[in-house]
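Chemist: sharing a model that was predicted from the sequence below.
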Amino acid sequence: MSDLTQQLIRLANDIGGDTEFSRAGGGNASVKRDGILHIKPSGVPLATLRQEELVPLRIDVLLDALHSDDEVDGDPVRVAAQKAQVGDAGGRRPSVEILFHALIDDPLVLHLHPLTANAVTCNERGEELAREILGDDAVWVDYTDPGVPLARAVEDARNAHAARTGKPVPGVVLLGNHGIIVSGASYDDVAQRVHSLTDRIQRAIDQAPQPEEIAHPQLSATQKKAIVESFHLVTGASASASSDSGLARDYTGPLAGPVSEGPLIPDQIVYAGSLPLVLQGDEDEAALSHKVEQFQATHERLPIIAVVPGALVVAIGDSPSGADNALATYLDAVRVAADADRIGKVRVMNQAERHFIEHWEAEAYRRSVAKEQ
């Protein structure tokens, strides 16, 4: 294993293994060597990434695909990956973000969905906040559908930043309602940029007013248990998980973005669904079943999350780990929304943005990988 590859694996495991920055199969990482991009497979956790799992792709082929307007048969990212593949990938698909990894010159690239930084990226004032907090040390990109559109938006924003400042493009890109891209020449370069970015945004959050207190329905332990069991039963799930304290109690008011408006980032849609089923807390099994049916009729899918605002969050999954991950992913969004509202106003993904992720085959594939872990 080359020294650069060792550094990439350390970055992925050390930073990607911290749920402040990544959860489950979210995020991705790559290293460039001799014209080849070696990138994390889709759905594989950064925390456990190994050198032998990296998928090698020719950078020149990826850049040609990025800049081509020729029509292709199928998803353009998938087609580009197949053309660029070097050798046998062992059935692994590369990350769907191969194109923005390819266009960044730095040898090491880490893409994360960090909770602290996403208080800025998932914000109606995101670009303004980025300038106030980070100045010219970061490039801002408005929310753009992943794949070719996002890679082109990243390239355009980097070029515009260089033209405006007359300086080299910084190794930090903020992606609206998505996450961050951090790049550099070494482990220390990338790690320093990740932690500096996080510290600067956290200071801004800490200096902002605390969120207002919300109302808390008085539910007994018996009532909460009944809701968890009924939601598990009527959805036909294999497993469930729940929380009635901390974020689930203090920041799930009825007006919270993830409760009443929508998801914050694509990974929330992948692992926890776009919208929760909102309950009053007094539903019996029949009433809860009826609400699940209504939700399914409206959204064409079962809810993964149920919320009694200010009291309880329940998640379902195909396995205990899947339910735990859905719950944690949703509560991450709750935390990000609360912090975003302290420094501005949380921005949720709109219907068109949600629809793209909900129906993109690449994300369906990532969900299938998650089920196997």
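Modeler: Received it, and whenever you're ready, just let me know what you need.
Chemist: going by C-alpha atoms from here, please, whenever you check contacts or count neighbours.
Modeler: Fine.
Chemist: and stretch 191-210, what's buried?
Modeler: For stretch 191-210, a neighbour-count test (16 or more other CA atoms under 10 Å) marks 191, 193, 194, 197, 198, 201, 202, 205 as buried.
Chemist: just send those residues back as a markdown table, with distance to residue 151 too.
Modeler: Listed next are the buried residues of stretch 191-210 as a markdown table, based on distance: CA to CA, whole Å:
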| residue | distance to residue 151 |
| --- | --- |
| 191 | 23 |
| 193 | 21 |
| 194 | 21 |
| 197 | 22 |
| 198 | 23 |
| 201 | 25 |
| 202 | 28 |
| 205 | 29 |
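Chemist: second structure follows, compare the two:
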Amino acid sequence: MNRSLSVGKARIPLVQARIGEVGNFPCQIDDAPPHHHVQILTGWFAEVTVQRAERREVPRASQLTQALLSRRVSKRREVVTGGVAVSGCLGGKRGCIHEGPLDAKDTTCAPGSETPFPAYFQNPSFPLYWSLIARHILRRSHVSLEQLIELSRLYGSNPQWVLAGGGNTSVKIKNTLYVKASGTTLADASEATFVKMDRKKLAAVLKKEYPAEPAERESQALQDLLDARAEGQELRPSVETLMHELLPFTFVIHTHPPMVNGITCSQQAEQAARTVFGDEVVWIPNVNPGLILATTIRDAIKEYKTQHGTPPWLVLLQNHGLVVAGDTPEEILARHRDVASRVKAHITRFPELDTVPYDGRQAETLAYQIARAADELVPGTPDHQAVFICNREVFRHVRSAKAFTPLSRAFSPDHIVYAGHRIPFLTQTDDFGAELAAVRRELEDFLRETGRIPPVVAREGLGVFITGRNRRMMDAAAALFLDAVQIAVYTQAFGGEAFLPPEQTDFILNWEVERFRTRVSAGE
């Protein structure tokens, strides 16, 4: 499977390309030579931003990364890191990056051909620059916040582990816990990303008795969490801070890898987790996030230690994600590789995300009508925009309402926050007036349910539209939708999809913590 990967941002006229399309479009990426082969992820009617869903911008603060990307390497390079073999070329004439197993076919970068990107979704191994940064992290001989920052960038810049503002990381240094602030992104991690917490005060929070009423309980727990910040700290810590404190390891990394969520979001979730990971995993069933999740994890860790004599390093959260803990960066890297390889061995089908032909005129017309209807329902500035997405996997799912069922509702909290708790599905019709009425009706219904226009709208026989006013949030919605596409495919190995239960969905839709995270992620 051939894929292309950009290494930065560029702008080209919209008339030259549509979202999801792969082709030879002249453009400039930062200060690099013209890059002629890109895939469009996000686009607006004036121009588009070229930035792959599968790969974000390289962490700007990493001098090592910038040095790697500025090098001119004209031939294929091979690196083996901890048993994971990757190959690629960096900074060539077209500034492309390739990755894949060394035995992958068609891995040369021939001018004028589609930039090869073999098996990206089939092998969540390290891209070349990612492997070298991992080696750089391992050179540090003492525990430091800098190690956490680099680990955060490492996993945050690889969308096979985390997307948008999802995931969180921490490091314990004596009596202090440094944890990611709510709404920030791991890919852009810096010292300012982390909140300094007093571990003694966190321990007190875990021992305190709280009211049974959910709203009052979560309000008090949030205030106690804010009060546990060290003096001078102003950012709000991750709502999952207590989980990080509970795991007795130096580093804790919480991510949302789609392949692992193929297990956690499946019908056979717990059974599959124990089949893949045996006694090494602690399984946490669906519970409301916040304090209830923290106390559930606390009890599960206590039970695991009683049975096994040691604390668990691996936690799977149903309809949520992965938690890996370790005392050194070496342990963190090795354990993530182990998790990925074990899950991959059980996958029966991998997503096919190559592009397919579609009716461009119909897509553009419907995008305009969706944006116009959104503006009529929620007037204001800037105007709403709607961007079209389609690839082979998406097209399979929009063939009918029944085929779209595996994508119809949210798999996890992040999917609710960024892509919506459900995805409206427009039935195909030749009656233009009826279609416009259906668009308005679906948008009105979603607005009534949630107070916002649906971030994602599907159309039978065509594809999917990303809607919104905020480019940053539209990027996130597109990325999380494509993440859900992958999860839906991976769940086929474990009995099929299982969505987030209604009670957790309702809790998250009305939870102040998630509304706060959404505002911060949007840059508001």
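Modeler: Here it is on my side, so go on. Computed from a prediction, not measured in an experiment: that's the story for all the values here.
Chemist: so how far is residue 64 of structure 2 from the spatially most central residue of structure 2?
Modeler: Taking CA atoms, centre = their mean as the criterion, residue 163 is the residue nearest the geometric centre of structure 2, at 2.3 Å. As for residue 163 of structure 2, its distance to residue 64 of structure 2 is 22 Å (criterion: CA to CA, to the nearest Å).
Chemist: tell me, stretch 177-194 of structure 2 lands on which residues of structure 1?
Modeler: Under TM-score structural alignment, stretch 177-194 of structure 2 corresponds to residues 37-54 of structure 1.
Chemist: now that stretch: buried residues?
Modeler: Those would be 37-47, 49-50, 53-54, for stretch 37-54 of structure 1 by 16+ other CA under 10 Å.
Chemist: residue 233 of structure 2: what secondary structure?
Modeler: Secondary structure for residue 233 of structure 2, judged by DSSP: H, G, I helix; E, B strand; the rest coil, is coil.
Chemist: any idea how far it is from residue 349 of structure 2?
Modeler: Separation of residue 233 of structure 2 from residue 349 of structure 2 (CA to CA): 46 Å.
Chemist: could you pull out the strands for the stretch 151-300 of structure 1?
Modeler: 172-175, 179-184, 239-243, 277-278 (DSSP state E, counting those that start in this stretch).
Chemist: most packed of the ones you listed?
Modeler: Stretch with highest mean neighbour count among those: strand 179-184 (a mean of 26; mean count of other CA atoms under 10 Å).
Chemist: closest one to residue 361 of structure 1 out of the buried residues of stretch 191-210 of structure 1, please.
Modeler: Using CA to CA, residue 194 is the member of the buried residues of stretch 191-210 of structure 1 that lies nearest residue 361 of structure 1, at 30.3 Å.
Chemist: what residues are up against the aligned partner of that closest one in structure 2?
Modeler: Matched by TM-score structural alignment, residue 194 of structure 1 corresponds to residue 336 in structure 2. By CA atoms under 8 Å, 6 or more residues apart in numbering, the contact set of residue 336 of structure 2 is residue 324.
Chemist: how far away is the counterpart of the residue nearest to the centre of structure 2 in structure 1 from residue 322 of structure 1?
Modeler: For residue 163 of structure 2, the aligned residue in structure 1 is residue 23 (criterion: TM-score structural alignment). Distance, residue 23 of structure 1 to residue 322 of structure 1, using CA to CA: 12 Å.
Chemist: same question, residue 178 of structure 1
Modeler: In terms of CA to CA, residue 178 of structure 1 sits 21 Å off from residue 322 of structure 1.
Chemist: ok, the two, which is more surrounded?
Modeler: residue 178 (28 against 24; other CA atoms under 10 Å).
Chemist: map the more buried one onto structure 2.
Modeler: In structure 2, residue 178 of structure 1 lands on residue 320 (TM-score structural alignment).
Chemist: residue contacts, the nearest residue to that match once chain neighbours are set aside?
Modeler: Among residues not flanking residue 320 of structure 2 along the chain, residue 412 sits closest, at 5.1 Å (CA to CA, 6 or more residues apart in numbering). Counting by CA under 8 Å, 6+ apart, residue 412 of structure 2 touches 265, 319, 320, 499, 500.
Chemist: which pair in those residues spans the largest distance?
Modeler: Pairwise distances across these peak at 10.4 Å for 320 and 499 (criterion: CA to CA).
Chemist: shared neighbours, those two?
Modeler: Joint contacts of residue 320 of structure 2 and residue 499 (CA under 8 Å, 6+ apart) are 265, 411, 412.
Chemist: how many residues are close by residue 111 of structure 1?
Modeler: Neighbours around residue 111 of structure 1, by other CA under 10 Å: 27.
Chemist: would you mind giving the secondary structure of it?
Modeler: From three-state DSSP, the assignment for residue 111 of structure 1 is strand.
Chemist: mind checking which helix or strand residue 259 of structure 2 is in?
Modeler: For residue 259 of structure 2, the host element (DSSP states H and E) is helix 258-264.
Chemist: so where is that helix in structure 1?
Modeler: Aligning helix 258-264 of structure 2 against structure 1 (TM-score structural alignment) gives residues 115-121.
Chemist: and the contacts of that stretch?
Modeler: Counting by CA under 8 Å, 6+ apart, 20-21, 126-127, 129-130, 174-180, 197-198, 201-202, 332-333, 335-337, 339-340, 343, 346 sit against stretch 115-121 of structure 1.
Chemist: narrow those to those in helices?
Modeler: Among the contacts of stretch 115-121 of structure 1, the members falling in helices (DSSP state H) are 126-127, 129-130, 197-198, 201-202, 332-333, 335-337, 339-340, 343.
Chemist: what's the most distant pair in those residues?
Modeler: 127 and 332 (21.6 Å).
Chemist: run a quick neighbour tally on residue 309 of structure 1.
Modeler: By other CA under 10 Å, the residues close to residue 309 of structure 1 number 26.
Chemist: likewise for the one 3 residues further on?
Modeler: The criterion is other CA under 10 Å. On that basis, residue 312 of structure 1 has 25 neighbouring residues.
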